[in-house]
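> coords below, sequence missing:
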């Protein structure tokens, strides 16, 4: 599902909201999650999962085309851990 499909689904399920309002809501939620992660916070959505940021250390990589060693800088990457309820639903237990 892509963002526009999510917006359309929510708008269809909530006829009292306009599609423009739903789009603002979805964009605000994503923006707040992004800002929290940028600030180093963890975002937990009960029953769904938690978003956090992990730090990857610098390392030596390899150019796949030439095979030459390449230095890869340290970086922060987003990480998602599914909640128990989501895992159980995916595995048909709930």
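Cool, the structure landed. From a predicted model like this one, the values you see are computed outputs, not experimental measurements.

> only C-alpha atoms from now on, for both contacts and neighbour counts.
Fine.

> now residue 68: closest residue in space that isn't a chain neighbour?
Once flanking residues are discounted, residue 68 sits nearest to residue 62: 5.6 Å by CA to CA, 6 or more residues apart in numbering.

> the one you found: what's it in contact with?
Residues in contact with residue 62 (CA atoms under 8 Å, 6 or more residues apart in numbering) are 68, 69, 70.

> how does it look with 10 Å?
68, 69, 70, 71, 72 (CA atoms under 10 Å, 6 or more residues apart in numbering).

> for residue 43, same thing?
Residues counted as contacts of residue 43 (CA under 10 Å, 6+ apart) are 32, 33, 34, 36, 37, 49, 50, 51, 52, 53, 80.

> take this one as well and set it beside the first:
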């Protein structure tokens, strides 16, 4: 699902009380808030959905798959996502019922 689909679904669910442009602004604010928290090494939790956090990837020797050349990959940050138990249950509902 892409951003525009999410905005359209939100618009339909709240019965056009907010314009799509307003929903887009709200969505951008939410995303930028999450991103800012992650950039500042703060874990960001959305209840019943999951938790975003950063983790440090250490320097390592990597191999270019096209050329086979080895190179030094520098330390960098990566984003980790851990889904909540509620999300895990909802994803697997069909499996449990069958």
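Received it, and whenever you're ready, just let me know what you need. The shown structure was predicted, so the numbers you read here are calculated from the model rather than taken from an experiment.

> TM-score for this pair?
Remark: TM-score between the superposed chains equals 0.95 [TM-score structural alignment, normalised by the length of structure 1]; 94 aligned residues with a CA RMSD of 1.2 Å.

> nearest to residue 14 of structure 1, of the contacts of residue 62 of structure 1?
For those, the closest approach to residue 14 of structure 1 (CA to CA) belongs to residue 72, at 46.5 Å.

> neighbours around the closest one, how many?
13 (other CA atoms under 10 Å).

> work out for me the element residue 90 of structure 2 sits within.
Under the criterion of DSSP states H and E, residue 90 of structure 2 resides in helix 85-91.

> got it, and residue 36 of structure 2?
Secondary structure assignment for residue 36 of structure 2, by DSSP H and E: helix 20-39.

> how big's the offset between that helix and structure 1?
Compared with structure 1 after the fit, helix 20-39 of structure 2 shows a mean deviation of 0.5 Å (mean CA distance after the TM-score superposition for structure 1).

> what packs against that helix?
Packing partners of helix 20-39 of structure 2 (3 or more CA pairs under 10 Å, 6 or more residues apart in numbering; DSSP states H and E): helix 3-13, strand 44-46, strand 50-57, strand 76-83.

> pull out the buried positions in that helix.
20, 23, 24, 34, 35, 37, 38 (16 or more other CA atoms under 10 Å).

> try stretch 87-94 of structure 1
Quick answer for stretch 87-94 of structure 1 (16+ other CA under 10 Å): residue 87.

> which residues are contacting it?
So stretch 87-94 of structure 1 is in contact with 47, 48, 49, 81, 82, 84, 85, 86, going by CA under 10 Å, 6+ apart.

> quick one, what contacts the closest residue to the first one other than its chain neighbours?
Nearest non-adjacent residue to residue 47 of structure 1, counting by CA to CA, 6+ apart: residue 85, 4.9 Å away. With contacts defined as CA under 10 Å, 6+ apart, the neighbours of residue 85 of structure 1 are 46, 47, 48, 49, 91, 93, 94.
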